[in-house]
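In: the sequence and its predicted three-dimensional model are supplied below.
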Amino acid sequence: MGLNEFILGLTNLEKINRAPGFFKFTEHTVAAHSYRVASIAQVLGDIEEVNGIDVDWKMLYEKALNHDYTERFIGDIKTPVKYASRELRGMLQTVEEKMTDEFINQEIPREFQEIYRRRLFEGKDDSLEGEILAVADKVDLLYESFEEIVKNNPEPVYKEMFVESVQTIKAYSHRPSVSYFFKEIFPELLKVDFYGKADFLEVIDQVLAE
């Protein structure tokens, strides 16, 4: 028993596509998503520090890099399915946690097991780093879905993902990084022209005003 299986699992993440079952112009993998989330979390962490807030960078990077590692066990479940009901979401989380715990017990050397329990279990907690992860995860989903929207993807799920991402990010408005995101970054993203832009921006303005 060594760390071989953990490293092999990184290759599995390169083969798991995001938003499975929906037509998309650009495929994104869980591995690519994890890298982007870590990079976005780094940007958000920088903004927090510029505003005088101390960031535990080791914890932030651990949370961001590993936040979707356990999808190697159950794959990336369609968002509408995953959140169809609180009960279903809870069942999926229980299965994921049990498989993760079994993986750690069987494949991770005993001296590293507590480390990997910290890294592989839910990272979106009430800590500063957990909140940054939650925002970074949705920022990436927002950009990912927007890429399909501007290409006139007919699947309505991408606009739904975008709106849900904006709502989730907005819930962390107490964070300086979120205030900065909506003031300085978000407007730049929306400058791109695309079909149906006026109606879409009206919906987004309503969400931001709630």
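Out: Alright, I've got the coordinates.
In: C-alpha only now, for contacts and for neighbours.
Out: Fine.
In: what sits closest to the residue nearest to the spatial centre of the chain if chain neighbours are left out?
Out: Geometric centre of the chain, nearest residue: Asp137, 2.4 Å, by Cα atoms, centre = their mean. Spatial nearest neighbour of Asp137, excluding adjacent residues (Cα to Cα, 6 or more residues apart in numbering): Val37 at 5.6 Å.
In: and that neighbour, how many neighbours?
Out: By the criterion of other Cα atoms under 10 Å, Val37 has 28 neighbours.
In: likewise the one 3 residues further on?
Out: Neighbourhood size, Ile40 [other Cα under 10 Å]: 20.
In: tell me who's in contact with it.
Out: Each residue near Ile40 by Cα atoms under 8 Å, 6 or more residues apart in numbering is listed here: 136, 139-140.
In: for ChimeraX, write a command that selects the buried ones of those residues.
Out: Filtering the contacts of Ile40 down to the buried ones (16 or more other Cα atoms under 10 Å) takes a single ChimeraX command:
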select :136,139,140
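In: okay, now the one to match up with it:
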Amino acid sequence: MLELFLELGNLKRLPRTGWLLRGVPSPEPIAAHSYRVAMITLFLADELKSRGVEIDVEKALKIALLHDVGEARMTDIPMPAQRYFNKVKGEVKALREMLSVTGREGEYLSLFREYEEELSVEGKLVKFADRLEMLIQAYEYEKAGFRNLDEFWGAVNKLRESELYRYFGELVEGLVERREKLHRG
């Protein structure tokens, strides 16, 4: 497992390339994004639980922690490049190879699939948290003066379409309002 742990260190060094391509000179590393996704997942899962929604918080956190692991090997491939190949198939292959040392790669791959295909409330929650985190980061970069990030805000529509929006719409709309105020101000 030591090799796996060392390879996971790549996530601390690899930048989120979508930001790089939009002119952010030193964008967040993948690990920073993954960390905040996990924290958002924790707090939103606990909130869902308090509202009576049946959710396995541990499972949701596992999915959140696993959702970008394949990028330690594949890097963060920006959306425009993903048109040319199947990124998910590549990530599954990378995950299978990387996680084979754990003896639980089947379980972990199943969790990754729940995230990618939004097959469970936990998978849907992590997808929601992933998109919300990206929007928070976009807002922070815009607040710091970076522009040309409008394409990232298309994720707002995906969040609004999510069944979780009925619980967390105020977060999404609050962020949209902050952005609008920033651009007016």
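Out: In hand now; what should we look at? Everything numeric here is computed off the predicted structure, so don't read it as measured data.
In: just to revisit the earlier point, tell me the counterpart of the residue nearest to the centre of structure 1 in structure 2.
Out: When structure 2 is aligned by TM-score structural alignment, Asp137 of structure 1 is paired with Asp130.
In: just say helix, strand or coil for its match.
Out: Counting by DSSP: H, G, I helix; E, B strand; the rest coil, the backbone at Asp130 of structure 2 sits in helix.
In: which parts of structure 1 are helices?
Out: Under the criterion DSSP state H, structure 1 contains helices at 4-13, 30-50, 57-66, 71-74, 79-82, 86-107, 113-120, 128-150, 157-170, 176-180, 186-189, 197-209.
In: which one of these has the most crowded surroundings?
Out: Among the helices of structure 1, ranked by average contacts under mean count of other Cα atoms under 10 Å, first place goes to helix 128-150 (a mean of 22).
In: what's the average distance of it to structure 2?
Out: Average distance, helix 128-150 of structure 1 versus aligned residues of structure 2 after superposition (mean Cα distance after the TM-score superposition for structure 1): 0.7 Å.
In: what sits closest to Glu117 of structure 2 if chain neighbours are left out?
Out: With Cα to Cα, 6+ apart as the measure, Gly123 is the residue that lies nearest to Glu117 of structure 2, at 7.6 Å, once sequence neighbours are left out.
In: please report the distance of the one you found from Glu180 of structure 2.
Out: 30 Å (Cα to Cα, to the nearest Å).
In: one more: Lys127 of structure 2?
Out: 24 Å.
In: circling back to that earlier point, still contacting in structure 2, which of the contacts of Ile40 of structure 1?
Out: With the contact criterion set to both residues aligned by TM-score structural alignment, their matches' Cα atoms under 8 Å, those that also touch in structure 2 are 136, 140.
In: now the contacts of Ile40 of structure 1 in TSV, with distance to Gly45 of structure 1?
Out: Shown next, in TSV, are the contacts of Ile40 of structure 1 (distance: Cα to Cα, whole Å):
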residue	distance to Gly45 of structure 1
Ala136	10
Val139	14
Asp140	15
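In: thought the residue nearest to Glu117 of structure 2 was touching Tyr115?
Out: Yes - counting by Cα atoms under 8 Å, Gly123 of structure 2 touches Tyr115, with 4.0 Å between them.
In: show me the common contact partners of those two, please.
Out: In contact with both Gly123 of structure 2 and Tyr115: Ile63, using Cα under 8 Å, 6+ apart.
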